[in-house]
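S.K.: what would the 3D arrangement of this be:
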Amino acid sequence: MTTEILDHKPTEDILKKYEGKKGSLIPILQAIQEEYGYLPEDILKQVSVETGIPTSQMFGVATFYTQFRLQPRGKYTVRVCHGTACHVNGAQQLTEAIEFELGIKDNETTKDKLFTLEAVACLGCCSLAPAMVVGDDTYGRCTPDKAGKILQKIRKEEGSADN
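M.R.: A predicted model of the protein is given here:
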């Protein structure tokens, strides 16, 4: 749970758009996530009060669909492929090196909110195994050393030194 103060006005606007429409929970959650980057707990409570939809139902939907996030994400998502080609070419060692470099585990975000780490089933670039994607950039034949240098470079460019 985060302690940041959020502007509730965008939520009010979202709810007005869907007012009186049946079956609008998923589009409401999508719009909220688009606005805030994730589904903040206090915003979900506001939605519950204003729509009459129980928070348990919202959390049920949010945890069922992988598109929804209940925690803030980093500016950069680091996706490490764990498909067969990447797996046999060192994806686990690559992931462990990234975890060490960033000080986080899979599906966690660094304290500075710069990076979120995700292990994924396949990135679709098997000929580049092992592969990772940072933001919109794909890196192939990625070694633990290469990944560390890429992440350090981004951190330096962003002016962040903390995990």
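
S.K.: contacts, neighbours, all on C-alpha from now
M.R.: OK.

S.K.: helices of this structure, start to end?
M.R.: 9-18, 25-36, 41-51, 55-64, 84-88, 91-102, 144-158 (DSSP state H).

S.K.: how about this one, so we can line them up?
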Amino acid sequence: MSVRRLAPREVQPESFAFTAENLAWAEKTIAKFPPGRQASAVIPLLMRAQEQAGGWLSEPAMRLVGDMLGMAPIRVYEVATFYTQFQLQPVGKRAHIQVCGTTPCMLRGAGDLMKVCKSRIHEEPFHLSASGDLSWEEVECAGTCVNAPMIQVWKDVYEDLTPEDLEKILDAFERGEHPVPGPQNGRHTSAPVTGLRVLTAPELFDGSTVGQGAGLALAREAIAAKANGDAAPSAAPPAAAAAAPPAPPKSDPAPAAPPPAKAVEAAGEADKEKPKKPVAPPPGGKAADPKAE
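M.R.: Coordinates of the predicted model:
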């Protein structure tokens, strides 16, 4: 991980302005929040600005967003420098690779993925490849620990990676393609890689067991009887219902509580010997004699 600072001044553009389409989208997004809460739109507006600028967020873009939301520039900087989804300097034109380096991914081979990035893109993070198409960085927990190791590229995640998988993904991005995101080993979302082992009966999912319960059958009988003016059916379950299982045998009685420790007994006896605290008399009168009653 690295300290997150804004790009140097010589890299920053002189100005930033939303396109007409993005400006209309931004105004509609701001309108979703009640008066006085427009600053809640800062993250979506910064994301849209980053996407428009080719994948990174410049200082003029942050200032524009702050002006639109009535926020001081420093407040916008705080948000942009906190979240690693915001890139603070130019990134690869085709892809910026975020390699998760948290413990689950490291245990599953994230270090090997970083070696691929170093050999294919640049030895150091936040540097462009020779063609300017790719860049990379290490991030902390991108949230798919169960499918570790993984990378994130823009809004997509690529999971269950091997170094060979990452090489193919980088090749695709360099060709201008968009690789299919998700697990790269055939796993379905986060399902066991070995396939399902339980709850595999088809009738659990085809709807054939829906509405077959005894309770639903009784309810249908009651509705039909009411419609016909007949007496309500007995609440007893239908004959097809299984008989209630016998009551389980009573377990042995609980063992007697162990005798109190001697120290506890001594403390109890000492409490008994302590004089009772005097009771304060009521206002304007004498204390009541407890023996008078």
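
S.K.: save the helices of structure 1 as CSV, and put in distance to residue 138 of structure 1 too.
M.R.: Formatted as CSV, the helices of structure 1 follow (distance: least, CA to CA, whole Å):
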stretch, distance to residue 138 of structure 1
helix 9-18, 34
helix 25-36, 24
helix 41-51, 33
helix 55-64, 28
helix 84-88, 14
helix 91-102, 14
helix 144-158, 11
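
S.K.: residue 124 of structure 1 is nearest to which of those helices?
M.R.: Nearest to residue 124 of structure 1 among the helices of structure 1 is helix 84-88 (10.1 Å), distances taken as CA to CA.

S.K.: wait, what's in contact with residue 183 of structure 2?
M.R.: For residue 183 of structure 2, the contact set (CA atoms under 8 Å, 6 or more residues apart in numbering) comprises 147, 158, 159, 160, 161, 189.

S.K.: reformat those as CSV; add distance to residue 30 of structure 2 and neighbour count.
M.R.: Output for these, formatted as CSV (distance: CA to CA, whole Å; neighbours: other CA atoms under 10 Å):
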residue, distance to residue 30 of structure 2, neighbour count
147, 36, 24
158, 32, 23
159, 34, 26
160, 38, 23
161, 39, 25
189, 34, 12
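
S.K.: closest to residue 115 of structure 2 among these?
M.R.: Nearest to residue 115 of structure 2 among those, with distances taken as CA to CA, is residue 161, at 13.2 Å.

S.K.: distance of the closest one from residue 123 of structure 2?
M.R.: Taking CA to CA, to the nearest Å as the measure, residue 161 of structure 2 falls 20 Å from residue 123 of structure 2.

S.K.: picking up where we left off before, could you tell me which of the contacts of residue 183 of structure 2 belong to strands?
M.R.: 158, 159 (DSSP state E).

S.K.: widest-spaced pair of the contacts of residue 183 of structure 2?
M.R.: Longest span within the contacts of residue 183 of structure 2, CA to CA: 161 and 189, 13.7 Å.

S.K.: quick one: contacts for residue 75 of structure 2?
M.R.: Residues in contact with residue 75 of structure 2 (CA under 8 Å, 6+ apart) are residue 66.

S.K.: what's the counterpart of it in structure 1?
M.R.: Structural alignment (TM-score structural alignment) places residue 75 of structure 2 against residue 57 in structure 1.

S.K.: cool, and residue 119 of structure 2?
M.R.: Residue 119 of structure 2 maps onto residue 100 in structure 1, with residues paired by TM-score structural alignment.

S.K.: likewise for residue 101 of structure 2?
M.R.: By TM-score structural alignment, residue 101 of structure 2 lines up with residue 82.

S.K.: pull the number of nearby residues for the residue lying closest to its match once chain neighbours are set aside.
M.R.: Of all residues not flanking residue 82 of structure 1 in the chain, residue 121 sits nearest, at 5.2 Å (CA to CA, 6 or more residues apart in numbering). By the measure other CA atoms under 10 Å, the count of residues near residue 121 of structure 1 is 14.

S.K.: now do residue 121 of structure 1 against residue 93 of structure 1, distance only.
M.R.: 16 Å.

S.K.: ok, now residue 134 of structure 1?
M.R.: For residue 134 of structure 1, the distance to residue 93 of structure 1 equals 17 Å [CA to CA].

S.K.: residues contacting the residue nearest to residue 117 of structure 2 when sequence neighbours are not counted?
M.R.: Nearest residue to residue 117 of structure 2 in three dimensions, chain neighbours excluded: residue 136, at 6.7 Å (CA to CA, 6+ apart). Residues in contact with residue 136 of structure 2 (CA under 8 Å, 6+ apart) are 96, 97, 98, 99, 117, 121, 125, 126, 127, 128.

S.K.: the third one reaches residue 140, doesn't it?
M.R.: No. With the criterion set as CA atoms under 8 Å, residue 98 of structure 2 and residue 140 do not qualify as a contacting pair; they are 9.2 Å apart.

S.K.: show me which of those two is the more surrounded one.
M.R.: Per other CA under 10 Å, whichever of residue 98 of structure 2 and residue 140 has more neighbours is residue 98, with 24 against 14.

S.K.: circling back: nearest to residue 79 of structure 2, of the contacts of residue 183 of structure 2?
M.R.: Nearest to residue 79 of structure 2 among these, with distances taken as CA to CA, is residue 158, at 25.8 Å.

S.K.: corresponding residue for the closest one in structure 1?
M.R.: Mapped onto structure 1 by TM-score structural alignment, residue 158 of structure 2 lines up with residue 138.

S.K.: ok, so what distance separates residue 38 of structure 2 from residue 139 of structure 2?
M.R.: According to CA to CA, residue 38 of structure 2 and residue 139 of structure 2 sit 29 Å apart.

S.K.: ok, now residue 222 of structure 2?
M.R.: The gap separating residue 222 of structure 2 from residue 139 of structure 2 is 61 Å, by CA to CA.

S.K.: what of residue 74 of structure 2?
M.R.: Distance from residue 74 of structure 2 to residue 139 of structure 2, counting by CA to CA: 23 Å.

S.K.: related to what we said a few turns ago, with neighbour numbers in mind, choose between residue 134 and residue 93 of structure 1.
M.R.: The residue with more neighbours, out of residue 134 of structure 1 and residue 93, is residue 134; 20 against 14, by other CA under 10 Å.
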